[in-house]
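K.L.:
What follows is a predicted structure for the sequence shown.
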Amino acid sequence: LQRDILTIRLDDAKRTFELMGYQGMLSKHGFCRDKRVEDGVALLREMSRRGLVADTVSYNTLIHGFCQMGELNADHSLFNEMISHGVSPDSITCAILVRGLCGNGKLEKALKMFKVMRERNMDMDTGVYNIIIHGMCKAGKLEEAWNLFTDLLLSGLQPDVKTYNMMIRFSTFWRAEKLYAEMLSRGIVPDTITYISMIHGLCKQNNLAEARKVFDSMDSKSCSTYNTLINGYCKARRVDDGMDLFCEMYQRGIVANIITYTTLVYGFRQVGDFKTALDIFQEMVSNGMHSSSITFRDILPDLCSKKELQKAVAMLVDLQKSEVGMSSKNVRL
């Protein structure tokens, strides 16, 4: 009897070892990593002939491989196959399929599959909802996105910061304000994307005082955060406030980028302060930054119109020494 039990255990161990070997070949270190997904399917068939049942991880790997190749029909066939074989899809399976459909512009199919998954009580998490909501938002299907957001809340799942960021970004401002207040009441900590969306929205509403309050409430700030508020100030012709933020960036060791400089240059040109615009532009160029949206050709007419001919000539000389390059037709002195 003991010998029989030992034999059974050895057989089980052998099958387990074989299964692990097959799964390893299907994993990211095997066929699917090299985009040899068809070979992976052949391996799956060989497993079946040997009486080995692939697990959820194996199916997920193959489905992900087909999604990456845009072979959506193949991955749906595998999805149906795993269900028919009694292998339970998990939240990763759902995420892979929904992301694949959304990424290939198949939004209606993605929504249909999402509903099927939900009706079958599959393992859905907030991440799966985020994928489908993001797809709907990007496609401008905002009501569908709102319906999904409401369904997420009713399902008992909790939205996370990514969920709120998407809804805030693509909502009207009055809705965004409510969402922002709601996420704070739920104890969800805003991230940089949240703050940038709110600051941008408040600036568009010309509510710069509230935008500054949101900005000041941040524990840490990035160049993108500064750029957003600087842009709001410059569009409101409050260029001095924008310049103060620019100086604050320097004091905090935050390096300005091409967006920072061009925003300030446009702002000072808008209020007619061409001298400061030139100073900022020259600093931008001296820092090795060259913008296609604002060039010497844009700055020189401003100087010429203000009879700053000496500066214009000096800039033209600098231009000839720089890597920017400009043909004679670009400016007339």
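P.N.:
Cool, got the structure.
K.L.:
contacts, neighbours, all on C-alpha from now
P.N.:
Will do.
K.L.:
what about the helices in the stretch 101-250 of the chain?
P.N.:
Secondary structure of the stretch 101-250 of the chain (DSSP state H, counting those that start in this stretch): helices located at 107-119, 126-138, 142-154, 161-169, 173-185, 192-204, 208-216, 223-235, 239-252.
K.L.:
Can you list the buried residues in the third one?
P.N.:
Looking back up the chat, that one is helix 142-154. For helix 142-154, burial by neighbour count (16 or more other Cα atoms under 10 Å) applies to Leu142, Ala145, Trp146, Leu148, Phe149, Leu152.
K.L.:
The first one too?
P.N.:
Applying a neighbour-count criterion of 16+ other Cα under 10 Å, one finds Leu107, Ala110, Leu111, Met113, Phe114, Met117 buried in helix 107-119.
K.L.:
now those in a markdown table, with distance to Gln270?
P.N.:
Conversion of the buried residues of helix 107-119 to a markdown table gives the following (distance: Cα to Cα, whole Å):
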| residue | distance to Gln270 |
| --- | --- |
| Leu107 | 43 |
| Ala110 | 46 |
| Leu111 | 46 |
| Met113 | 51 |
| Phe114 | 50 |
| Met117 | 54 |
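K.L.:
let's bring in a second one:
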Amino acid sequence: MTTTVTAAVARGTGDPLTIEHLQLDALRPDEVRVRMVAVGICHTDAIVRDGVYPTPLPAVLGHEGAGVVEATGDAITTVAVGDHVVLSAAYCGHCRQCRSGRMAYCENLFAEDFGGRRRDGSTAFSSAEGPVSSHFFGQSSFATYANVMENSVIKVDPDLPLATLAPLGCGLQTGAGAVLNELRPEPGTSLAVFGTGAVGSAAIMAARVAGCTTVVAVDIHDSRLAMAQELGATHTVNSRENDVVEELRKITDGEGLQFALDTTAVPAVLRQAAEALGIRGTLALVGAASPGTAVDFEIGSSLVKGWTFKTIVQGSSVPQVFIPHMVELWKQGRFPFDKLIENYRFDDINTAFADSANGKTVKPVVVF
């Protein structure tokens, strides 16, 4: 039996989303039907809409959903009808990486999160014109209702506001997890974040949680740098107005950074971050770039620094473990990510995308 839902559909590469009525198919045994309350807008939604990543269009995107469980498939054991849930990335659960607790590096990541179909090839959404890609990140939460994969569902306290918790599913988890799960800086260390959107802001907050005493925000928007200071940055650098490497050397008394996190995936920015590292420093990339994007690092004189470069996916998180940790930090006032959020009506979803792209809003959240 199908259900009529309202969804924001990406129909053409680079085109605005269109609000449409679609048919949602019957719930499968391993799925959870969720009534969406809110969903965050993430850069990954934009680059898929624009054809950078391979989800087939038309598609219902959205991967930072939050809502209430309306029904559960026969095989579901982790949630029940009426539970409040936050939604995150999907993973296969049976590959070597998943079995080792490294779900963020699932060997089937592209199929699970970007494939636009269930494993049997079916789609949950359809229109009069035909199938519409579904199960984006296991959820496709730009819709009033969705059939969601069980491993994308994280139960949360029903007394907490779902419109606030929604962005924890991807961007904030990526930034905070990159610091707390992967880089793991020791107290008293230095860390710079390049790009202070939602991901970078989460990394700044996490750096203070970890005990970093030098936390530098690097960006081109003074408004975002001011917010970064409010969230815990000890120093800021406007990269349009300053020699970034020179400023970072001054801030670290000539020693260079111990940790640098790039959220931009801009090759020139990555080179600056590498140059600003000190001996045995670590540079990590979390920003998404087009396939084939390359960056060159100096490996002559920098060889003696013994520095490390690594890429990080989804904050190296197990969402069912790490999202509750972020919620608890927020409740304690140590992870004030709610300061980044601006709410939008569902009909204004394209405005939310535009405000995110131009820097007006750090983290747009669409409320149904």
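P.N.:
Done, it's in. Since this is a predicted model, take the numbers as computed values, not measurements.
K.L.:
Mind checking the TM-score on these two?
P.N.:
After superposition, the two chains reach a TM-score of 0.26 (TM-score structural alignment, normalised by the length of structure 1), with 150 aligned residues with a Cα RMSD of 7.0 Å.
K.L.:
returning to that earlier point: list just the one of the helices of the stretch 101-250 of structure 1 that sits closest to Met25 of structure 1.
P.N.:
For the helices of the stretch 101-250 of structure 1, distance to Met25 of structure 1 was read as Cα to Cα. The smallest value, 27.0 Å, belongs to helix 126-138.
K.L.:
returning to that earlier point: in JSON lines: the helices of the stretch 101-250 of structure 1, plus distance to Gly267 of structure 1.
P.N.:
Conversion of these to JSON lines gives the following (distance: least, Cα to Cα, whole Å):
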{"stretch": "helix 107-119", "distance to Gly267 of structure 1": "41"}
{"stretch": "helix 126-138", "distance to Gly267 of structure 1": "30"}
{"stretch": "helix 142-154", "distance to Gly267 of structure 1": "33"}
{"stretch": "helix 161-169", "distance to Gly267 of structure 1": "25"}
{"stretch": "helix 173-185", "distance to Gly267 of structure 1": "25"}
{"stretch": "helix 192-204", "distance to Gly267 of structure 1": "15"}
{"stretch": "helix 208-216", "distance to Gly267 of structure 1": "16"}
{"stretch": "helix 223-235", "distance to Gly267 of structure 1": "5"}
{"stretch": "helix 239-252", "distance to Gly267 of structure 1": "6"}
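K.L.:
Thr263 of structure 1 is nearest to which of the ones you listed?
P.N.:
That would be helix 223-235 among the helices of the stretch 101-250 of structure 1, by Cα to Cα, at 6.1 Å.
K.L.:
Show me which positions of the closest one end up buried.
P.N.:
Of the residues in helix 223-235 of structure 1, Ser224, Thr225, Tyr226, Asn227, Thr228, Leu229, Ile230, Asn231, Gly232, Tyr233, Cys234, Lys235 count as buried by neighbour count, 16+ other Cα under 10 Å.
K.L.:
Turn those residues into TSV, including distance to Leu316 of structure 1.
P.N.:
Converted to TSV, the buried residues of helix 223-235 of structure 1 look like this (distance: Cα to Cα, whole Å):
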residue	distance to Leu316 of structure 1
Ser224	32
Thr225	34
Tyr226	32
Asn227	29
Thr228	32
Leu229	33
Ile230	29
Asn231	29
Gly232	32
Tyr233	31
Cys234	27
Lys235	29
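K.L.:
In this structure Arg280 of structure 2 contacts Phe309, no?
P.N.:
No - if you go by Cα atoms under 8 Å, Arg280 of structure 2 and Phe309 don't touch, sitting 10.6 Å apart.
K.L.:
Which one of the buried residues of helix 107-119 of structure 1 is nearest to Glu248 of structure 1?
P.N.:
The shortest separation between Glu248 of structure 1 and any of the buried residues of helix 107-119 of structure 1 is 44.4 Å, and it belongs to Leu107 (by Cα to Cα).
K.L.:
Please consider this matter closed, and thank you.
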